[in-house]
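S.K.: I'd like to go over a predicted model; first the sequence, then the structure.
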Amino acid sequence: MDVDGFRADFPQFIPELVPDARIRFHLVVAGKLLPAARWGELLDEGVGLYVAHQLTLELEARKSTDGTGGINAAAGPVTGETKTVGSVSHSITRGGATAQGGALANAGQYNATVYGQQFWQLVQIVGAGGMVA
């Protein structure tokens, strides 16, 4: 899979939103993590879902305005967080696949996006569970 192939399969990642360089970066990483011999005919689907998952996390991290560089935004779902300063209290609830009760067992960080969950289901099908971190 190349950048054009990824964009054809995942048109929501438009160039104005995600530069080609970020897609290329994750395609290279996916090429190292997903052995073609193991993935066979599902390789392109696995690579596409892996890249979409990583890009979604990056896009969420970009939304952060709290000075953390996106660490909280990309950390996954939070059921509730409250901060109090003096008499002012601020509550945050973040949704996501896990918070909505759709977490997949042992999927870890892949539960943070719908693409990650779909990727994890393919991982289970191809039997690459121990080879993908």
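M.R.: Perfect, I can see it now.

S.K.: every contact and neighbour count from this point should use C-alpha atoms.
M.R.: Will do.

S.K.: and Ala36, what does it touch?
M.R.: Applying C-alpha atoms under 8 Å, 6 or more residues apart in numbering, we find Ala36 in contact with Leu43.

S.K.: I meant Arg22, not that one.
M.R.: For Arg22, the contacting residues are Leu55, taking C-alpha under 8 Å, 6+ apart as the criterion.

S.K.: check the gap between Ser89 and Lys83 for me.
M.R.: When C-alpha to C-alpha, to the nearest Å is the yardstick, Ser89 and Lys83 sit 6 Å from each other.

S.K.: what's the answer for Gly46, then?
M.R.: Here the criterion is C-alpha to C-alpha. By it, Gly46 lies 39 Å from Lys83.

S.K.: same thing with Asp4?
M.R.: For Asp4, the distance to Lys83 equals 44 Å [C-alpha to C-alpha].

S.K.: try this one side by side with the last:
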Amino acid sequence: MGLFNRKSAQERQEEAMQMADDIAAGRGFMGKMTKAFMGSEFTEAMQQATSSIHQAEHVAALRAAGVPTQPATVIGMQDTGQTINDNPSIVLTLQVGTQAVAIQALVSRLEIPRVGEQVQVLTDPQSGALLYAGLAARD
């Protein structure tokens, strides 16, 4: 911990994420007050934002664990109007094999996929959900 019980950056980040989850879910005093004063639309948007963050963290953990990715082609995209740390949340329509699939993903503002580009997706071993894993390597 260190002198004066200082927390590491990771511990502070985890604590802040837990607080955001609690507020978005309406738990605790701050959650109830936020929902009362800001309204349910705001808390629903906050829940979507925290869900996107958790999904991005989950994909990173799956990739680190060696879950294989597969290529997909972007055939359509739509902005959700939501950003997290200036990174947009978008709905991607992807051609995966012979199937067209729409998924919502938080993408880097530096690597926003475009229609016609190749991206990487992976299948969550627990839920079977298809998850965005980033742009495919360019030749």
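M.R.: Sure thing, it's come through. Model, not experiment: these values are computed from the prediction.

S.K.: kindly provide the TM-score of these chains.
M.R.: Comparing the chains after superposition, counting by TM-score structural alignment, normalised by the length of structure 1, produces a TM-score of 0.32; 68 aligned residues with a C-alpha RMSD of 4.7 Å.

S.K.: state the distance from Gly31 of structure 1 to Lys83 of structure 1.
M.R.: Taken as C-alpha to C-alpha, the spacing of Gly31 of structure 1 relative to Lys83 of structure 1 amounts to 42 Å.

S.K.: higher neighbour count, the two?
M.R.: Neighbours per residue (other C-alpha atoms under 10 Å) separate Gly31 of structure 1 from Lys83, with Gly31 holding more: 13 against 10.

S.K.: so which bits of the helix or strand where that one lies are buried?
M.R.: Remark: Gly31 of structure 1 resides in helix 20-33, with elements defined by DSSP states H and E. Of all the residues in helix 20-33 of structure 1, those buried under the rule 16 or more other C-alpha atoms under 10 Å are 20, 23-24, 26-27, 30.

S.K.: in TSV: those residues, plus distance to Asp9 of structure 1.
M.R.: Putting those into TSV (distance: C-alpha to C-alpha, whole Å) gives the following:
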residue	distance to Asp9 of structure 1
Asp20	14
Ile23	13
Arg24	15
His26	15
Leu27	14
Ala30	16
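
S.K.: apart from its chain neighbours, what residue comes closest to Gln104 of structure 2?
M.R.: When the adjacent residues along the chain are set aside, Gln104 of structure 2 lies closest to Val91, with 4.2 Å between them (C-alpha to C-alpha, 6 or more residues apart in numbering).

S.K.: the one you found contacts Asp79, doesn't it?
M.R.: Yes. Contact between Val91 of structure 2 and Asp79 holds when scored by C-alpha atoms under 8 Å: they sit 6.4 Å apart.

S.K.: neighbour-wise, which of the two wins?
M.R.: Val91 (16 against 12).

S.K.: what distance do you get for the more buried one to Ala49 of structure 2?
M.R.: Distance from Val91 of structure 2 to Ala49 of structure 2, by C-alpha to C-alpha: 14 Å.
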